[in-house]
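Trainee: Structure of the sequence below:
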Amino acid sequence: MLLFDGHGRGDVDQERIALVGISQVGYWVPRALAFERRIAAAVADPGVLDVSTSWWQHLPGELRAVWESGEREAFDQYLREGLKGDPDGAATWAWRAKPYGIDSPFDLLTEIGRYTLAPVVDQSTTPPLITDPEGESFWPGQSEQLHEALTGPKELVRFTEAEGADLHCEPLGRAVLEQRVFDWIDARLGTGG
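Mentor: Sure, this is the predicted structure:
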């Protein structure tokens, strides 16, 4: 993540830098807040405490046991055989795995297992806004868990099916989401409209 520092630009107020992230960036935003002190307002849509849960929830429990035993070759073979019979699952796996550049499923899940906020969640000094969409499919319940784990000021905002702003990243309710998010940022940064 690159954070522009605004030096040399008269149009960047270094006291009012905002950071907004959607989907898995709901992990990276709170992580950045643990280390970066220049951020004045931050939004995680949704809140993600542990990235790996979105991977494991779609895999059979016995596969997790093989991974935990450290049997790399057996795990990779088992998963690859399973994906051969599931073209949609294989395409989804390939699409989600591509940014990591790791071929071995065992190694990939080992790496993704490192993406947890547990060691740093209490280091944030910037109060974030965390969205909590009804029907969150990738990280259900994690927005609330992140909200509870943060020790300082924070705000949790729920989005519902009734208002048309449910599901992962509120795809059909972006106007509702953006109105609430920008109102919150406006109040946080004191822009006065």
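Trainee: Please make it C-alpha for all contacts and neighbour counts, starting now.
Mentor: Will do.
Trainee: how about the longest helix seen in the chain: buried residues?
Mentor: What stands out as the longest helix in the chain, according to DSSP state H, is helix 174-189. Within helix 174-189, the residues that count as buried by 16 or more other Cα atoms under 10 Å are 177, 181, 184-185, 188.
Trainee: Also this sequence, please, to line up against the first:
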Amino acid sequence: MSADTPRAFNASYLDYTLVGGIDERIQCPTLVCDAEEDMFFKGRPEQLYEHLACPRTRMMFTTEEGAGAHCHPGARRLSIARIYDWLDDTLAAGA
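Mentor: So this is what the prediction gives:
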């Protein structure tokens, strides 16, 4: 992001967007993680998933699993294990 400070790095995210059809141009397999009780981006993962034209997977994390919050802080081991399993399967399929 070419940012010199942590604050500039965080501010650079404001310029990052998939608006204007960019999401439809993604070609690589894409994992979209969603949290049942996401308080920041509710509905956005589903919207992204629907716009993707590439091979895609939507992975839902639930409150019952302890992973229902944004970025799944209550179940880091679970979320990382599931994400790595997806990577293993996806990379093996492409080999």
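Trainee: Send over the TM-score of the superposed chains.
Mentor: Remark: TM-score between the superposed chains equals 0.79 [TM-score structural alignment, normalised by the length of structure 2]; 88 aligned residues with a Cα RMSD of 2.6 Å.
Trainee: and the longest helix of structure 1, which stretch of structure 2?
Mentor: Counting by TM-score structural alignment, helix 174-189 of structure 1 falls onto residues 76-91 of structure 2.
Trainee: Centre of the chain to the matching stretch, how far?
Mentor: 12 Å (Cα atoms, centre = their mean, to the nearest Å).
Trainee: Kindly report the same for stretch 1-19 of structure 2.
Mentor: 17 Å.
Trainee: With stretch 90-102 of structure 1 instead?
Mentor: Distance, stretch centre to chain centre, for stretch 90-102 of structure 1: 17 Å (Cα atoms, centre = their mean).
Trainee: neighbouring contacts of it?
Mentor: 83-84, 108 (Cα atoms under 8 Å, 6 or more residues apart in numbering).
Trainee: most neighbours, which of those?
Mentor: Leu83 (16 neighbours; other Cα atoms under 10 Å).
Trainee: Walking through structure 2, point out its helices one by one.
Mentor: Using DSSP H, helices in structure 2 cover 6-12, 44-51, 76-94.
Trainee: which stretch among the ones you listed comes nearest Gly20 of structure 2?
Mentor: helix 44-51 (11.1 Å; Cα to Cα).
Trainee: Could you list every helix and strand in contact with that closest one?
Mentor: strand 30-35, strand 56-61 (3 or more Cα pairs under 8 Å, 6 or more residues apart in numbering; DSSP states H and E).
Trainee: Out of these, flag the one nearest His70 of structure 2.
Mentor: strand 30-35 (5.9 Å).
Trainee: The closest one vs structure 1, mean deviation?
Mentor: For strand 30-35 of structure 2, the mean deviation from structure 1 after alignment is 0.6 Å (mean Cα distance after the TM-score superposition for structure 1).
Trainee: quick one: that strand aligns where in structure 1?
Mentor: Taking TM-score structural alignment, strand 30-35 of structure 2 hits residues 128-133 over in structure 1.
Trainee: any idea how far Phe9 of structure 2 lies from Ala93 of structure 2?
Mentor: 35 Å (Cα to Cα, to the nearest Å).
Trainee: quick one, strands of structure 1?
Mentor: 17-22, 39-45, 128-133, 155-159 (DSSP state E).
Trainee: out of the ones you listed, deepest packed?
Mentor: strand 128-133 (a mean of 26; mean count of other Cα atoms under 10 Å).
Trainee: Who are the packing partners of that one?
Mentor: strand 39-45, helix 142-149, strand 155-159.
Trainee: Just the residues contacting that strand, thanks.
Mentor: Against strand 128-133 of structure 1 from outside (Cα under 8 Å, 6+ apart): 30, 41-47, 143-144, 147, 153-160, 165-170, 181, 184.
Trainee: Now do that strand against helix 174-189, angle only.
Mentor: 160 degrees (axes from the mean of the first three to the mean of the last three Cα atoms, to 10 degrees).
Trainee: how many neighbours does Leu52 of structure 2 have?
Mentor: Neighbours of Leu52 of structure 2 using other Cα under 10 Å come to 20.
Trainee: residue contacts, it?
Mentor: Contacts of Leu52 of structure 2 (Cα under 8 Å, 6+ apart): 23-26.
Trainee: Relative to Thr53 of structure 1, how far out is the alignment partner in structure 1 of Ala67 of structure 2?
Mentor: Mapped onto structure 1 by TM-score structural alignment, Ala67 of structure 2 lines up with Ala165. For Ala165 of structure 1, the distance to Thr53 of structure 1 equals 23 Å [Cα to Cα].
Trainee: This completes my enquiry, with thanks.
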